[in-house]
Structures are given as C-alpha cells and as structure tokens.
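*Asks:* Have a look at this fold, sequence not included:
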C-alpha cells in the first residue's frame, strides 16, 4: 500500500498484514500449522522450518512494524522476556548496562543475571531524573558524571546499552525520552525502549532515536489475556538481522496459533486503548479525591510528577494506575479481597480490569511501596468499575 505511511495508527492496525486482494481470497491471513516445509536442493530464502520463519508470523510482524513506524517488520518472540533477552544480548560480556530502578521486575532480574554470568555492570537509575541517567552513560572522569551523582558506586567505563521504560512498571515514572535518546546517541550508547505500557498508539520511540523498541505482546497488543508473546522492532538493518538470528539460534520462537490470535487482537488495539485510557483518567481523578486513598499515580492527573512530560511527548496517558489506600499493606490486601468486578491478577493490558499488590513478589524493586496497588484498567463501563472500587475502599476504612 503506497499511501500506508500517511494513514493514522488506527487504520494501520486494521489494514496491514492482510492477504492480497484477489477474487474469492480470504480477508484474513490463514493460520498455517506446520513445522516443516517442502524443500529440494540447497536451502534458499523460501520457508524451510518454522524455527526460522513461518507465513503466520509475517502479517503480525508487518502490522506491528508499521505501527511503530519502522522500516522493517517487527521480530516476534515466544514471550516478552524472550524479546527482552534478545534486546539485551546487545550488551557485551563485561559491558555496562543502564536500567531504571523501577521497571518490570523480571527484566531487572535478567539484568542481574547478566551481571552474575557475564560480568555486566548494571547501573540502576531514577529514569525520571534526566541528569542522573545521562551521568550513568558517561565514563569515569567525565565532567558530566560528577561524584555527587553516585559516580563512586559505578565503574570506570561508559555505558554500552541503556534499557529505558516509560512509563515505568509499576511506579509510572515518565522519562524524557527525546533528551535521553539524544544523549545516548551522542555518546554511542545503544538504546532499548520497552513500549509495553504506552503502546505504539501512545508513543513511537524509534522516531525519537531509539535503536530497539520492545513489547510484551501478551499485554495490550494481543489484549485478551490468552497468549504469551513478545516482539522487538528496529530501523537498523544490522540489528534486525541480529535479532532474527538470536531468535533462531536460541529457539525463542512463537507458536503460529498464538501469533494469529495476537494479530486478531491487534485489529481492535485502538478501540481498546482509547476506552481503557478514558476509563483510567476518570478513575484516577475520582480516586485522588477519595477519603480512603492516600496516593494515586496516573500521568493524566495535573498533580502527577510525570504529567507535563507525558502531555508533551505522549498521545494519551495510558491505562495503568498506581494507588495506595489509607491503612497500608493490610488495607491494600483487604481492598483486593473486597473487589468483585476487578480481577486479582498479575498481568495487564487485557479487556478486563485487574489489579494486584506488587510487593507481594519478593523480586519486586525494594523501593516500590509495600502497599502499592497496580491497576490495569479495562474496557468495562466506567461507572461499574468505580462502584466496585468505591465499595471496596469504603469496606476497609
């Protein structure tokens, strides 16, 4: 489609990854369940074995690549963590990796594993503190890395890769992505941006200079809590080849049926995200005024520390809310137990509204408050969602 680059994201999500228009042909790409393809002679670019590629991946990869504004199709993986592992394989042994102090806990665990097994130095930073992040990119002795920025706890070298997450999971801090990506590029630091929370509808980090964008497709992209997948997207042809080779060599492949389902979910991404974001903004405003709530985090709130930055660089504020009830950890657990419509669950981004107390996981960052409830707002009627929240909060006062 020659005019595809001029289409709005909602149209891209519906349009791309379709079969050719031929009389009597299907509107949707077919699901092909085959591990092996007919091949004679020397293997060429054609399909050979599903670990290397399948026609069922291609439509989803095309559509997601277009949504992120990439020149290459996305690279789909068997899980979000497989995508994280592929992206962080760009860190050399003994290299330096900069990560947010608050991010998806398993991503941070993987960074620690790289430190243990491959001698990688992991520098944790407050992603909302631009000066601190830039300082972490610098080698020792640089005038831009003063000791006051905790330089004494970092090694001598400059960073090799920076993993950025914005908004962060679960604290909802908003990074100044344009400034951080420009600073990293100036210093020759490769950047990986986890765009799971914002989705391609909320921001496109490749356009801001990111080297790789990754997604947990499990969440908003698939959107129905029925598949586990991940994906990476890049504009760099050498990185694209490297990520595809990693997938094949490490066997980090996705099942065709799961990818077919994810493409089906992607078709309604814009509808789901628009509704969920609108619901979240209403709920965040009401929660901020509720007598049983001690703190609310959502970038839509003018009082939120990330509001101005999110309003400047994002298209929408997302559908994740952080909430701390009055009464601490016991009250947080009691609220979860008292809810009837909201689903107590650890994932997010589905059509259903869910929540959990994040520090029930011992691997969660120790600076995440014990009583923080991470709320994933779904597409139900907002008044029903509010009625359930209100009764649960009032029941534990």
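*Replies:* Yep, that arrived. Quantities reported herein were computed from a predicted structural model and do not represent experimental measurements.
*Asks:* C-alpha from now on. contacts and neighbour counts both.
*Replies:* OK.
*Asks:* which residues does the closest residue to residue 129 other than its chain neighbours contact?
*Replies:* Using Cα to Cα, 6 or more residues apart in numbering and skipping the chain neighbours, the partner closest in space to residue 129 is residue 175 (7.7 Å). Counting by Cα atoms under 8 Å, 6 or more residues apart in numbering, residue 175 touches 127, 128, 129, 130, 164, 165, 166, 167, 309.
*Asks:* Below is structure B, check it against A:
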C-alpha cells in the first residue's frame, strides 16, 4: 500500500502532510518511520545513469523522505534538495545569478545570504542592488534597471529578518518574470504552513531547515524547493560538485522534528500575537514590529498572502541599547541566543552583531516565540523590564489575541 500523503498530497491539509509525508510504503511488518542509512558507498556495475545513487555525495536513502515531504509542503512538483546548512542552500541559489548579472535583494535579509551576496558582488561576479522590499515601486525600478541592465534574480524574504517588512510577493514575482528574472524566496520565518511562495509566483523557495522545520535547535540543514526541472538540475549539480551535502543523521532528525511542525507553529503563533498586543501597550517599549498587529505597515499584505502572522516579533526598548541589553540579561525563561524557530523562546539585541545594517535600531530586540506557556513568557518579560527600568509600568493587557563581520548572525 502506498503512502497516502504521496498518493493524494493535494487532498490533505498541510498539518496532516507534516505527519504523513515521507513514510515508508504500508507493507506487512514495514517500519512506520524511514530508516537511517549510514553509507558513503553504493554497489553498482556498468554505466552510471540518472537515478543511480552511485556515491554518497550524490544521494542517500535518508535524504529522500525529507526531500519528498518538503516538496509536498511547499507545493513543488519535484523533490526538494537538502543542503548542509541554510547558508549552503543560499550559496546554491545565488549560483543561479549569471556572471555579470544583476541581483536585487532586500536591505534587511538573513545576514549570511546578504554578506555572501555583497562579497560576490565585490569580486565582480554580479551587481547587487539592495532595496526596501516593502516598497513595490523601488523594487520594480531595481528590477527593470531604470535604463540600465535588468535584473537576473529577485531575492525575496517576507517577513524580513529582522525588521519584519512584508513583501507583496505576487506583484513582485510578476514584475520579476516580466524582465526574465528568477525569483528566490526565503520562507524560513513563515514556514510552508503559513505561506506558499511557489503558489504566489516564486521559482525557488529556500529554507534554513535548522529553524522551524527541524524545530529543536539540534540540527543544521538547509533546503531548496522548485517545480522547474532546469533550475532543480542546476541546483543539484551545484550541491554535488560543491559538496555541501546533508548528513543522513541530520536529515533523519529533521524529518522527526517536522512531524510536530503544525503543533509548534500553531502554539508559537498564538503566543506571539498575545505578546505583541501586550508589548504594544508597555511603557518600556517604544515600538513593536509584528505583522499581526493591525497597526503594522505590513498587516494587510500579510493577511492577504499568509495564513497566520508567524512567531517572530521585534521590539524597540525605551532607553536605547543599554536598556535593551539590560532586559535581555534579566530574563530567566527566555534564552539569549542568535537562532530562532525552536521549541524554546529566544531573544537577542540584533545590533550586537557588527554586520547588522545601520538601519536596524540599536535598541531592537528580536523575539522568537517558542511553545512555553504564554503567561510564563509574559511574566518573565515583565520582571525583566522592571529590573532593567524600575520606573516602567504596563497597561493591563487584553489577554484575548487579536487580529560580527566574519560571523553572520541567524
């Protein structure tokens, strides 16, 4: 018997697909979970043809279930490709920009990808145009070239890291296609449960699997998904030749983590919305960035193209960087750390990283909301603000949810 998720992927809800996809065929005494295969070498005779594993740098049976599951979740018609890290996946995606070409990229992006693009541009491999991704006119002008060379690639990240700007994905994809540009969309923050970039017109979707997909802060992996056979073949060749392959154990762990993605996202999104609303009335906070707030500039777009608002929010702390640092140091439940998307709630001041853009405020804290009890998270924030700024007070919240240069931070 076949796997129902593989036989009827369009008939299942995404929160069912995360549980059902990538399972072995239903045969008598077959395992429920795919096995972990630890082998660098495969038996083979005769001419190597497409589909042969041949060698462990090209393929591994433990990769296949995860790649199939990610493709189903993103709505790709071809298996996804997993990489040794999110940055390795970004490197493969950037290889699609031709030498002498033009890349358009958000000024606020995952810093690893942005720094890589800046370094490649500095070597003269292509021209980099950075834009405010929430400004359609600015992005379209950069795509068309305004009298200069048109773009070859549009890199989207929505919401952006860390400023949470929301791109008008469908409109920008159409504008990119009009000039023949490939669109790569980093969907790490939203996950395929919240946003489907391929359905909105993107050509390639990128994930740091390390974050929400694996979800337990114990795996470093990346992934790319596309329905374009030529693009996939090029990306696969890049992975095989450049060697940024995933370890089978990491792939096995990531698939195990994926099984609870729907529950984790549901819980963390709900808590993020509660916390955003409460922080919005806090005397110690001068600004909250979260597309789930009706007052947020990206709210309408997020509501139109996302099924939720994600689990990341940012706040600007009254009193500047010193006060922001004091809040972080006073927390007990929240963990001060760079990553995001795990079961634990993480927080950090983003400008502690030397290569964070100057447009990111010094007092901005990024909060990755986990699955802890929301009241424990709130109480921890309150006591931290009280210790950091004893004069600060809060307005009674409405508990009902409403609508370094050499090191790249996550």
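*Replies:* Done, it's in. These numbers were taken from a predicted model, which means no experiment stands behind them.
*Asks:* Kindly provide the TM-score of these chains.
*Replies:* The TM-score (TM-score structural alignment, normalised by the length of structure 1) is 0.95; 383 aligned residues with a Cα RMSD of 0.9 Å.
*Asks:* Now do the same contact list for the counterpart of residue 247 of structure 2 in structure 1.
*Replies:* For residue 247 of structure 2, the aligned residue in structure 1 is residue 255 (criterion: TM-score structural alignment). Residues near residue 255 of structure 1 by Cα under 8 Å, 6+ apart: residue 78.
*Asks:* ditto for residue 134 of structure 2
*Replies:* Applying Cα under 8 Å, 6+ apart to residue 134 of structure 2 gives the contacts 165, 166, 167, 168, 298.
*Asks:* now those residues: which count as buried?
*Replies:* By neighbour count, with 16 or more other Cα atoms under 10 Å, these hold 165, 166, 167, 168, 298 as buried.
*Asks:* Would you tell me what the next helix or strand after the helix ranked longest in structure 1 is?
*Replies:* In structure 1, with assignment by DSSP state H, the single longest helix is helix 269-288. Going down the chain from helix 269-288 of structure 1, the next helix or strand is strand 293-297, by DSSP states H and E.
*Asks:* what does stretch 61-76 of structure 1 correspond to over in structure 2?
*Replies:* Using TM-score structural alignment, stretch 61-76 of structure 1 pairs with 67-82 in structure 2.
*Asks:* contacts for the matching stretch?
*Replies:* For stretch 67-82 of structure 2, using Cα under 8 Å, 6+ apart, the contacting residues are 9, 14, 17-18, 21-22, 63-64, 89, 192-193, 196-199, 205, 221-229, 236, 245-246.
*Asks:* quick check, distance from that stretch to the centre of its chain.
*Replies:* 15 Å (Cα atoms, centre = their mean, to the nearest Å).
*Asks:* if I look at the residue of structure 2 most remote from its centre, how far off is residue 54 of structure 2?
*Replies:* Distance from the C-alpha centroid of structure 2 peaks at residue 46, with 41.6 Å (Cα atoms, centre = their mean). With the distance defined as Cα to Cα, to the nearest Å, residue 46 of structure 2 ends up 11 Å from residue 54 of structure 2.
*Asks:* With residue 6 of structure 2 instead?
*Replies:* Counting by Cα to Cα, the gap from residue 6 of structure 2 to residue 54 of structure 2 is 25 Å.
*Asks:* quick revisit: identify, from the buried ones among the contacts of residue 134 of structure 2, the entry nearest to residue 349 of structure 2.
*Replies:* residue 165 (17.9 Å; Cα to Cα).
*Asks:* Would you mind finding the match for that closest one in structure 1?
*Replies:* Under TM-score structural alignment, residue 165 of structure 2 pairs with residue 173 in structure 1.
*Asks:* For the residue nearest to its match when sequence neighbours are not counted, grab the count of nearby residues.
*Replies:* Once flanking residues are discounted, residue 173 of structure 1 sits nearest to residue 167: 5.2 Å by Cα to Cα, 6+ apart. For residue 167 of structure 1, the neighbour count with other Cα atoms under 10 Å is 27.
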